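Undergrad: give me coordinates for this.
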Amino acid sequence: MWARRLAPGVLVAALSCAAVAAQDLPPGGGADALRSRCLGCHGPDVIRQQRLSRDGWSRELDKMAGWGAVIDTTDREPLLAYLAVEFGITPRQHVSAAADGAATAILTTRCTGCHGLDLVEQQRLDAAGWRRELEKMIGWGAVLTTSDTEALLGHLARQYPARR
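TA: Modelled structure (predicted):
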């Protein structure tokens, strides 16, 4: 008897958790297709932990279609591109708009007083290279706190990554 009363509550809680997890996906062109085509059978954690190449995700989509997943031809390419970028071998790192805005403000107020953004955009360094560059700028008189430096480092590495 008590199980009948408990079951609807458990179902609502489970669906609520799945809905919250589905909203936690990175934005992108294939996010809606991922929600509608994939998350009905398993949660986003299964997808997040895969870290597959584009070819790997293509094989995974083929496998899921073989198991009954319906992936329209119009959904496949955006979904594949989204999976490869957001959950690829080296997944994209996301930061909040507020944190990114703070780092942009630091860049604008502390860096562009001495040089233009064009110089920053041309650098294209990895995280270690950006750290060396920031340390050099501090040595030349840039006023950056430790937290400013870390925020700026993450921002620069994301916005102006090393060319491959």
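
Undergrad: rest of the way, CA atoms for contacts and neighbours
TA: OK.

Undergrad: can you give me the helices in the chain?
TA: With DSSP state H, the ranges of helices along the chain come out as 2-23, 31-37, 44-48, 54-66, 73-86, 97-106, 117-123, 127-139, 146-159.

Undergrad: could these go into CSV alongside mean neighbour count?
TA: Below are these laid out as CSV (neighbours: other Cα atoms under 10 Å):
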stretch, mean neighbour count
helix 2-23, 12
helix 31-37, 18
helix 44-48, 14
helix 54-66, 15
helix 73-86, 19
helix 97-106, 15
helix 117-123, 12
helix 127-139, 15
helix 146-159, 17
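
Undergrad: so what's the gap between stretch 19-32 and the chain middle?
TA: The chain centre lies 11 Å from the centre of stretch 19-32; the measure is Cα atoms, centre = their mean, to the nearest Å.

Undergrad: Proceed likewise with the subsequent sequence, for comparison:
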Amino acid sequence: MYRSLVLIALLSAAAPALAQRGKPVAAVGFPDAPGKEVLLAKCFQCHTPGMWMDQRQDRRAWESTLFRMVGRGALWTEDEIKAMADYLGRTYGK
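TA: Okay, the predicted model is just below:
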């Protein structure tokens, strides 16, 4: 009985976090430009908006970062990487 109560309490505590997982991230603060939609669709699956706002890099460094993510399992085409690197370099570059 005690185990069941503990399990119910844990699941109840985790429910709000699990409910947030499938919700789209608001694109507040992200200027409209080519590459934005790809970035929002691909990167927000794992990262928060602060990632780009805090980590300023030039286009080449962003491209390197994106290719590193492919090595970690990201499923992107070269065209998507180019679009995201261009966007990030223009919008969140040094």
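
Undergrad: TM-score for the pair, please.
TA: Once superposed, chain against chain, the TM-score is 0.76 (TM-score structural alignment, normalised by the length of the second structure); 86 aligned residues with a Cα RMSD of 1.9 Å.

Undergrad: centroid residue for the second structure?
TA: Of all residues in the second structure, the one closest to the mean position by Cα atoms, centre = their mean is Phe44, 2.4 Å from it.

Undergrad: nearest spatial neighbour of that one, skipping sequence neighbours?
TA: In this structure, Phe44 of the second structure finds its nearest non-sequential neighbour in Val25, 6.9 Å apart by Cα to Cα, 6 or more residues apart in numbering.

Undergrad: which one in the second structure is aligned with Tyr123 of the first structure?
TA: Not Tyr; residue 123 of the first structure is Gln. Under the alignment (TM-score structural alignment), Gln123 of the first structure pairs with nothing in the second structure.

Undergrad: what distance do you get for the residue nearest to the centre of the second structure to Leu10 of the second structure?
TA: Separation of Phe44 of the second structure from Leu10 of the second structure (Cα to Cα, to the nearest Å) stands at 26 Å.

Undergrad: likewise Arg59 of the second structure?
TA: 44 Å.

Undergrad: from what I can see Leu88 of the second structure touches Arg60, true?
TA: No. Look at Leu88 of the second structure against Arg60 with Cα atoms under 8 Å: they stay out of range, at 9.9 Å.

Undergrad: residues contacting whatever residue of the second structure lines up with Gly30 of the first structure?
TA: Structural correspondence for Gly30 of the first structure with respect to the second structure (TM-score structural alignment): Gly35. Gly35 of the second structure makes contact with 80, 83-87, according to Cα atoms under 8 Å, 6 or more residues apart in numbering.

Undergrad: if we can go back for a sec, in the first structure, what residue corresponds to the residue nearest to the centre of the second structure?
TA: That one, Phe44 of the second structure, aligns with Leu39 by TM-score structural alignment.

Undergrad: once you drop chain neighbours, what's closest to Leu66 of the second structure?
TA: Ile81 (6.4 Å).

Undergrad: look up how far Gly40 of the first structure lies from the equivalent of that neighbour over in the first structure.
TA: Counting by TM-score structural alignment, Ile81 of the second structure lines up with Arg76 in the first structure. Using Cα to Cα, Arg76 of the first structure is found at 17 Å from Gly40 of the first structure.
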